Structures are given as C-alpha cells and as structure tokens.
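Visitor: 3D, please:
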Amino acid sequence: MRALRTALRATLLAAGLGGCREGVLAAAGPIGDAENQILWETFGAMLLVVVPVILMILAFAWWFRASNPRATYRPDWSYSGKVEFSIWIVPLLLILFLATLAWSGSHDLDPYRPLPSDRKPVRVEVVSLDWKWLFLYPDYGVASINELAVPVGTPVDFRLTSGTVMNSFFVPQLGSQIYTMAGMQTRLSLQADQPGAYRGLSAQFSGDGFSDMGFTVRAVDAAGFAGWIAAAKASPGHLDNAAYDRLAATHAAAAPTRFGAVDPGLFDHAVAAATASAHRPMSATNGVMCAPRRTQGTL
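Guide: As a prediction, the model looks like this:
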C-alpha cells in the first residue's frame, strides 16, 4: 500500500510537468530537435532491454509457480544455445546502434560546425562575467547585458569566452551547451525556428551569485530584430575597454542593459585581459583562485 501511494504521488507530479515548456523537450530550433531525436532513440533502445526483462520476470514467476504442474523441474540444466545467442546478440546490437548514434551525432552536432542556411549568420560574441552575461554584436556595434536578440530562422554564430571563472552557456530550448573559459575561445552555432522568449542560463556552478546568471533570448522576425538593433543603437551607454574593465570588476548581478556604442575589438580585449589575470602570481590575487563573493547591490 505504501509503495502504491508513492507511485501515485510520482505519477501526479509527472503529470504536472506537462505544463513545463522551457526545457530541452520543448525544442525550438534544429539543434534542439536533433538532440531530442537522439534522446528518444536512446530511450527506445533502453526500452528494448528493460521491457523484455520485466516481462520475462513476470512470465517466469507465473510459469514456475508452485501450483503449476506443467512447469518442468530441471536441476541439471546448464546450457541452451538459443539462450546464449539471445543474451549476447541483443546487447551487441544495442551497443552497435548506440555507438553509431553517438558517432554520427557527435559529428552532425559539432558546435563548431556552421548550420546550413541560405541566410547570412548573425555574429554574437559572448563574455561570461560575475554574475551576468555580456553579448556583443560586432557587425552592428551594439551590446547588451542579460538580453540576447536573434532573428528567427537565421543561424547565430557565437564566439564565447569568460572574463572570470569557467562557466557554461546554455539555452535549453535551442540546444547545445558549451563552456566559457578565461583566456580561451569556444564557438557555438544555434538557430531559433520559432518566435518567442527563451530562457538562457549558466549550467556551471561559478560562485555564490551563480543562480543570478540568467538571461532572455528574444527570437523575433527580421523587422523585430532590426527594431531591436535600432533601439540598442539609441541607448546612451558606451562600452569601451575601460568600461568593460569596470563591468568585469563588479561582482554583482545586473538588470538587462543595452549599449549603443561598442569599441571594436572589445571581445579580444576581454580574452587578453583574462589571460593576463590568469598569469598573475598567486600573491597578486591574495591566493584567491575562484570567483569573489557577491558584492552588495546590482549594476
């Protein structure tokens, strides 16, 4: 009875999750769709093992019950060619299937691989900071904090780094997560096929402000994206190297902010600044090798 109540509670909780539309199962782009397909194919392969095993357990328990006179008692039985064949061939086929799936998926979903499209990709440079995300649009000369606008149906080529500790850039509905590391660059190609506002987050614990590292991805049509860029250009903020250094030194969460002017090469400055910081002696940082504690207030 206790197990039944537990199972009932779990079923009711799982049913309630049907309203959650922000996770990886609610894919809104080609990468997310491909990853969902791999997930379900892997799940199906596991069911090919789990379901027959459960059915055999039930069948054996029923057939070899004490009240069944037709069940043959064979204490000296030790070998069956059919059984040996089955218990070896099925796992081998599953391993071959999963290996093929992993191999093809690893190449097809390579984050450095550009997405096929007849549209010119939008370039976005990403810098993870304590505890916020900085997005640079080098082709438009604007930037934003914790707000990312992308045109629907157009690939977005990300170039990512960290101005502080290691982090992880992740938009669950669009697909792959990828790490950001100080003094290094990673790349990622994503695309939103449906308009909407998608939640982005950090998937890597990075300090006591880690939970504040959320951002919004606004997928809009071409006119909406042009309007967002125009609104960003009209913003009064100017992000130059000195302003970036002050931003990186402020270890606090930040509200969504836009900058109407950005110095060229700011992303390279962020990489170089993090590289120089990483090569300072321990005495220069008081021995601190992780993200500083949160400061009071927000930007």
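Visitor: C-alpha only now, for contacts and for neighbours.
Guide: Will do.
Visitor: now do the strands in the stretch 1-150 of the chain.
Guide: Under the criterion DSSP state E, counting those that start in this stretch, strands of the stretch 1-150 of the chain are mapped to 122-129, 132-137, 142-145, 147-151.
Visitor: nearest to Pro30, out of those?
Guide: With Cα to Cα as the criterion, Pro30 lies closest to strand 147-151 of these, at 14.3 Å.
Visitor: dump the strands of the stretch 1-150 of the chain to CSV, plus distance to Ala197.
Guide: As requested, those are arranged in CSV below (distance: least, Cα to Cα, whole Å):
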stretch, distance to Ala197
strand 122-129, 17
strand 132-137, 16
strand 142-145, 16
strand 147-151, 9
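Visitor: mean neighbour count and distance to Ile229 added to those strands, as CSV?
Guide: What follows is the strands of the stretch 1-150 of the chain, written out as CSV (neighbours: other Cα atoms under 10 Å; distance: least, Cα to Cα, whole Å):
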stretch, mean neighbour count, distance to Ile229
strand 122-129, 23, 12
strand 132-137, 25, 9
strand 142-145, 24, 7
strand 147-151, 22, 9
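Visitor: among those, which is nearest Asp268?
Guide: Nearest to Asp268, of all the strands of the stretch 1-150 of the chain, is strand 122-129, at 9.8 Å by Cα to Cα.
Visitor: quick one: furthest residue from the center of this structure?
Guide: When distances to the mean C-alpha position of the chain are computed (Cα atoms, centre = their mean), the maximum falls on Pro69, with 57.3 Å.
Visitor: how about the helices of the stretch 51-200 of the chain, start to end?
Guide: In the stretch 51-200 of the chain, the segments counted as helices under DSSP state H, counting those that start in this stretch are 81-108.
Visitor: and Phe64, what does it touch?
Guide: By Cα atoms under 8 Å, 6 or more residues apart in numbering, the contact set of Phe64 is Ala71.
Visitor: what's the spacing between it and Ala226?
Guide: Relative to Ala226, Phe64 is positioned 72 Å away (criterion: Cα to Cα, to the nearest Å).
Visitor: let's see this one next to it:
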Amino acid sequence: MKPRIFKLGLALPAMLLLTAALLTGCGDAMVFDPKGPIAAQQKDLIYISMLLCVVILVPVLALTAYIVVRYRDRKDSDAPYEPTWSHNTKLEIVWWAIPIIIIAILAVVTVRYTHALEPSKPIVSEKEELVIQVTSLDWKWLFQYPEQDIATVNYLYIPEDVPVRFELTSDAPMNSFWIPQLGGQIYTMSGMAMTLYLQADEPGVYYGSGANFSGEHFADMTFFATAVPQDEFDAWVEQVKSTSEPLTVEGYDELRQPGTSHVQQFAGIPEGLFYDIVTRYVVDGQNPHAGHGASAPEAEEASDSADAAEHGHDESHAAH
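Guide: Here you go, the predicted structure:
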C-alpha cells in the first residue's frame, strides 16, 4: 500500500509542474505576442480567463489528491462509519459560492471585452484608415486596395500605426481570415460583407491564414502581412503600379477557379469588383446580407430596389 500512497502523493505536484511547463511554452505562441491594440486586448482577456480557470483547477486538483490519500480504505482505520451522511451546509456554501463568484467575474470581464472588441468598431486614431477588401477563394486570398487601385494575391502590405478597415467576403466556401498577432479571426461568407478593424503598432512581417477547413488545399491558404512605415508603403504602391498589369474581369474569373496560387500583384482592379462578388448570389431582387457595418454602395442600392419592389407589391396587393 505504501508505494501506491507515495505515488498518489506525488500526483498533484507532478500535475502542477506539467501545467507550469506547458504554460511556459505559451510565450512562443503568436496570440501571446501581440503587435497591435486589438490583439493586445485579446491577450489580456485570454490571460484573465486562464487565471480564473487556475483558481478553480488548483484547489480541485489539491482536494482530489488529498481526498484520495486521506480517505482511502485502510485496515487500521478508526474513522466513524456514517452511511446516512448526505449534507454539510458549510461545504455546500463553499463549493457552490466559489464557482458562482468566478463565473460572475468571468461574465463581467467577457461582456466588457466583447463590446470593446466588436470587429466593426473603428480604432481611435489621428491617422486616416486604410481600406482593404478581402475575398477568400479556392484556395487563395485576393486583397484589393480600392483607394490605391491595386490588388495582391496571398500577401498584404500595410502601413504601421494606421487603422486598417478590412471588408471581407467569399467567392468560395466559407473561410476565416486570421492574422494572430494583430487580432482574432472573422468569417468570410459568400453573399455577405463583414468588417474587421486591425492595426499594426510596429513594422514587421506577420503570419496570416485561413482558419477554417475549406477543402483539399486549405493548408495553402496562408499569407504574410508586412507592416512598414508610411513612406515605404507609398513607395510600394507606386512600385506595384509601375511594374504590374491590371486585374481584368476575365483575369478574376480565371483567378477564382479552384486551385492554389503564387504571390501576385495587379496595377489596377475592375471598378466595383468587390461588390459584384458580394452580390453575385442575389436572387429575385433580394439584397445580400451586409454584416457588421461593411460599406457596400451597390448592396445598398440593391436593398433600396428590393424595398421599392416590395412596397409596390404591397400596394398592388391592397388594390386587389
């Protein structure tokens, strides 16, 4: 019995040491190395949640080891036999009150951060935001810069310390856009235009990917977001315009076909291409869903047309 008791006594320290060892490796995880204000707040939320979980986990593990050792069956035990015991008010208060308090704290913190980190909420900055229109394809990413009239495939260039307004949709199966060091993921869906604000606080090259299974080559849907000073970003825009061919409608139709792609760049984009993609699946005058405040003039026009048609139908129905 003694060797078994000795092993049980070592169980708790071993589990705690293993947990500590695993947590020390979190420093290499990208989500724990934020490079922007959104990712920094999300890291804080993760740490708070982890701390509250540890407050529960450590006592539970300690009590488990203690109960197993203290109340094991022994031949020489003189503990009273109480088969009808079923309630202890103090213990009931402890094991109900502590979880309720922790859950309440976690709920308050989560609600606060959820509102603060609403994806479509603009980032407060003195600098003008940059708009990038993102389209997930099979199996590649198309990034359009409507204000600069350029586009890239499978790589991003952004100015540091400038809010970036990502408008996102899909012309393929649903996917999820994610740059871990800048912020959390957001889904891209056909017929919808979502909005996500991110910002890079310092120059760097940040890994990005599709975080949703989308078929055979989903693992190839990766890209790098390069944050550079504003003057370098402006020089890059001019370089793209002077060394690349424009993206045509025919070129996009070819690009959207299933298959992987190497890095590409285009010196021009068809007018309204992003909104054509969003409204591609409009049927019978029904407007597409525009989510989280995405700006979509064509989508709004489609919505107005649909409302007008519905109003006319109602009047006609009333006349009959």
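Visitor: and the strands in the stretch 151-299 of structure 1, which stretches?
Guide: Counting by DSSP E, counting those that start in this stretch, the segments of the stretch 151-299 of structure 1 that form strands are 156-162, 167-170, 178-180, 186-190, 196-202, 214-220, 238-239, 257-259, 261-262.
Visitor: most packed of the ones you listed?
Guide: Per-stretch averages of neighbours, counted by mean count of other Cα atoms under 10 Å, single out strand 156-162 among these, with a mean of 24.
Visitor: how big's the offset between it and structure 2?
Guide: Between strand 156-162 of structure 1 and its aligned partner residues in structure 2, the average distance after superposition works out to 0.5 Å, using mean Cα distance after the TM-score superposition for structure 1.
Visitor: which bit of structure 2 covers that strand?
Guide: Across structure 2, the stretch matching strand 156-162 of structure 1 (TM-score structural alignment) is residues 164-170.
Visitor: ok, and what's touching that stretch?
Guide: 122, 129-137, 158, 188-199, 277-278, 294-295.
Visitor: could you redo the last one with a cut-off of 6 Å?
Guide: If you take Cα atoms under 6 Å, 6 or more residues apart in numbering as the criterion, stretch 164-170 of structure 2 is touched by 129-136, 188-190, 192-199.
Visitor: just stretch 18-29 of structure 1 next, same as before
Guide: Counting by Cα under 6 Å, 6+ apart, the neighbours of stretch 18-29 of structure 1 from elsewhere in the structure are 33, 172-174, 191-194.
Visitor: can you give me the buried ones in stretch 299-314 of structure 2?
Guide: Buried positions in stretch 299-314 of structure 2, judged by neighbour count with 16 or more other Cα atoms under 10 Å: 299, 302-303, 306.
Visitor: now, these that are in helices?
Guide: Per DSSP state H, helices hold the following members of the buried residues of stretch 299-314 of structure 2: 299, 302-303, 306.
Visitor: how far away is the residue farthest from the centre of structure 1 from Gln177 of structure 1?
Guide: Distance check for Pro69 of structure 1 against Gln177 of structure 1: by Cα to Cα, it reads 59 Å.
Visitor: do the same with Leu247 of structure 1
Guide: The spacing between Leu247 of structure 1 and Gln177 of structure 1, counted by Cα to Cα, is 24 Å.
Visitor: more neighbours, these two?
Guide: Summary of the neighbour comparison: Leu247 of structure 1 and Gln177, criterion other Cα atoms under 10 Å, with Leu247 having more neighbours (19 against 16).
Visitor: that one -> structure 2?
Guide: In structure 2, the residue matched to Leu247 of structure 1 (TM-score structural alignment) is Leu255.
Visitor: cool, Gln37 of structure 1 as well?
Guide: With TM-score structural alignment as the criterion, the equivalent of Gln37 of structure 1 in structure 2 is Asp44.
Visitor: same check, this time on Ala273 of structure 1
Guide: Counting by TM-score structural alignment, the partner of Ala273 of structure 1 is Arg280.
Visitor: and the residue nearest to that match when sequence neighbours are not counted, how far is that from Leu247 of structure 2?
Guide: In space, and not counting its chain neighbours, Arg280 of structure 2 is closest to Gly191: 6.9 Å by Cα to Cα, 6 or more residues apart in numbering. Gly191 of structure 2 sits 22 Å away from Leu247 of structure 2 when distances are taken as Cα to Cα.
Visitor: likewise Val111 of structure 2?
Guide: Noted for Val111 of structure 2: a distance of 43 Å to Leu247 of structure 2, by Cα to Cα.
Visitor: OK, contacts around Val150 of structure 1?
Guide: By Cα under 6 Å, 6+ apart, the contact list for Val150 of structure 1 reads Ala219.
Visitor: burial measure for the closest residue to Ile102 of structure 2 other than its chain neighbours, as a count.
Guide: The shortest distance from Ile102 of structure 2 to any residue that is not its chain neighbour, by Cα to Cα, 6+ apart, is 6.6 Å, and that residue is Leu52. The local packing of Leu52 of structure 2 (other Cα under 10 Å) involves 15 other residues.
Visitor: circling back to that earlier point, would a markdown table of the contacts of stretch 18-29 of structure 1 with distance to Trp88 of structure 1 and neighbour count be doable?
Guide: Shown next, in a markdown table, are those (distance: Cα to Cα, whole Å; neighbours: other Cα atoms under 10 Å):
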| residue | distance to Trp88 of structure 1 | neighbour count |
| --- | --- | --- |
| Asp33 | 33 | 18 |
| Pro172 | 37 | 21 |
| Gln173 | 38 | 23 |
| Leu174 | 39 | 27 |
| Gln191 | 42 | 24 |
| Ala192 | 43 | 27 |
| Asp193 | 43 | 18 |
| Gln194 | 45 | 15 |
